[in-house]
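Engineer: Sharing a model prediction with you, sequence too.
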Amino acid sequence: MSLWACGTDGPNIQFDSQFRSRVLMALQKAIVENFQEHDWKEFGYATGHQDFIRSHKRLLRSLNWQDEDHGGCVFDFLEYLVNRDVAVLYKMVEHHKLRPYLEKHSLDVLSELGLSEAHVPALPLPQISASDVDRRALADAESLLVSNGATSAVDRLHTALHGYLRSACADAGIAVAADASITALLKTLKTEHPGVKELGVHSAELVKVLNSFGNIVDALNTLRNHASVAHANENLLEEDEALLVVNAVRTLFNYLVKKLG
């Protein structure tokens, strides 16, 4: 159930208490991590709630002094909005400093609110068996996706997948050429890794699915070289198409990490 539905006078809020708690907790974390004093004042004047922010005895002071009670003060403001002006809570979710954080850390909440784009979940880095360089490339890709958009993330995601495939082959004792391409590595993994060779009773159809991902990886290689910020390319991927590539690669990543352990 969506938390709100837009009407002529703004969002029409229908709270489920458990879901409300999840929304407030997600917002509180986002605010604590991202809001500075000028953000509070700007938001207050933009929404007409500057008096509450200015008169709260601890909200700005605890922020400036980095006191432990700051998180509780943020909850004071959020609870005030729930009771007085829930439509502004919606504006806070959409704030340019908070929305990227929520996309990264609370995508499930945004999805239930009906506000998220169709993102395939990112991978928790501790689950990735790869070198520090490859882990860093994946972290960079996720960061760029949030800060600069999907087009900027394609190159680093290519690097991360390339490194992961090489590590997966090495972990399984599969010999590959030092200069093996990302396409060659995936093909070798599909044909030689015991964890991928056994696909169950519907293996014939699943092989077709994996082969389709082979085509995706081959296209990723070309797009990385000719349509990403990896090089001085004039014709970059549009954001929607770049997000399609990012989601496809994330899907493959998620499958392989779970399948290979």
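Structural biologist: Noted; the coordinates are in hand.

Engineer: alpha carbons only for contacts and neighbour counts from here, please
Structural biologist: Fine.

Engineer: The closest residue to Cys6 other than its chain neighbours: what's it in contact with?
Structural biologist: Nearest residue to Cys6, sequence neighbours excluded (C-alpha to C-alpha, 6 or more residues apart in numbering): Asn12, at 6.0 Å. With contact taken as C-alpha atoms under 8 Å, 6 or more residues apart in numbering, Asn12 is in contact with Trp4, Ala5, Cys6, Ala87.

Engineer: let's bring in a second model and compare:
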Amino acid sequence: MKNQKIPDHIADDDGLFGRFKIALSEALAVSMDESEWKKFAVRYGLRDRIIGHERFIRSLQWGDADHEGHVLDLIEQLSYSNVPAFLDLVERPNVKRALKRKDPEIFDIWQHDVDPVVTALSHSLGEVAAVSSVIDLKTHIERIEKALPDDPYLAVGATKDLLEAAMRTILTNRGHTDVRKLHFPELTSTCFNELGLSPQTPPASKGEGHIRKISSNARKMIETANELRNLTGTGHGHVVGTEEELSVEDASLVASNGLILAAWILKKAAP
């Protein structure tokens, strides 16, 4: 069984968990037949709760409207009194297909654990008015969030795409042409020069000098993210299974820093 417990990001959110239980009950009502329910009842010691219930099986046999309600009552009980039985129902292939049809968003939320750092940063980034006025980062952020923790390689690639989109947008909005022809290192140099963050430009004060050092390190981080993506990520003719090993923790570090850097350069570029 994939999940050994109810995911924390669902169990800790009463509203989300309630929504999931409703969607699950709807999926079970259309995907579980009488035989499956009876086998399930025997396996988990739920004979009295299902087979001996006055209406549970009868409402299923007659296709009565109250069957879904009886399923919901059972799901509510199992969610706190018999979690293994609850998870058994969730992980059944026919139930998962029905759940995905009923509520694709809640299905995806169940399937993917969330990275708390990336999620917090992405929400903060989405709320920055100066950023949202320059570029809509929603699609890139969603790709990063969905990639973790199951696909660290995709997370790094999505982070590189996010940074690239941010820099191309900055240059385009400032009148640069043919920015799509720029390779990543040249794109980064051009963007930082445009923002007055080039190390060749003398700082106006000691404080600005320190900021230049920070921006120089930020630029190195952006360039390194691209290099890591080329080494471990998708594309570039890599043979599947031969990529450099990349841990979820390292991918999370790249993704969280990428979100911070994207916000920083976009705020720098905002009028």
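Structural biologist: Sure thing, it's come through. Keep in mind that what you see is a predicted model, and the values were worked out from it rather than measured.

Engineer: if we can go back for a sec, the residue nearest to Cys6 of the first structure maps to what in the second structure?
Structural biologist: Under the alignment by TM-score structural alignment, Asn12 of the first structure pairs with no residue in the second structure.

Engineer: Looks to me like Asn12 of the first structure is in a strand.
Structural biologist: Yes. Secondary structure assignment (DSSP: H, G, I helix; E, B strand; the rest coil) places Asn12 of the first structure inside a strand.

Engineer: Which among the contacts of Asn12 of the first structure count as buried?
Structural biologist: Trp4, Ala87 (16 or more other C-alpha atoms under 10 Å).

Engineer: Can you get me a residue count around Val179 of the second structure?
Structural biologist: A total of 17 residues lie near Val179 of the second structure under the criterion other C-alpha atoms under 10 Å.

Engineer: Run through the residues that contact the closest residue in space to it that isn't next to it in sequence.
Structural biologist: Taking C-alpha to C-alpha, 6+ apart as the measure, Val179 of the second structure lies nearest to Arg168, with 6.2 Å between them; neighbours along the chain are not counted. The neighbours of Arg168 of the second structure, taking C-alpha under 8 Å, 6+ apart as the test, are Val179, Arg180, Leu187, Cys191.

Engineer: Just give the nearest non-adjacent residue to the alignment partner in the first structure of the last one, would you?
Structural biologist: It stands for Cys191 of the second structure. Counting by TM-score structural alignment, Cys191 of the second structure lines up with Leu189 in the first structure. Nearest in space to Leu189 of the first structure, with sequence neighbours left out and distances taken as C-alpha to C-alpha, 6+ apart, is Cys169 at 6.4 Å.

Engineer: Which positions within the helix or strand harbouring that neighbour qualify as buried?
Structural biologist: Secondary-structure element containing Cys169 of the first structure, defined by DSSP states H and E: helix 150-171. Under the neighbour-count criterion of 16+ other C-alpha under 10 Å, helix 150-171 of the first structure has 150-169 buried.

Engineer: ok, now which ones touch the closest residue to Gly69 of the second structure other than its chain neighbours?
Structural biologist: Closest residue to Gly69 of the second structure in three dimensions, ignoring its sequence neighbours and counting by C-alpha to C-alpha, 6+ apart: Ser25, at 7.9 Å. By C-alpha under 8 Å, 6+ apart, Ser25 of the second structure lies in contact with Glu68, Gly69, Val71, Leu72, Ile75.
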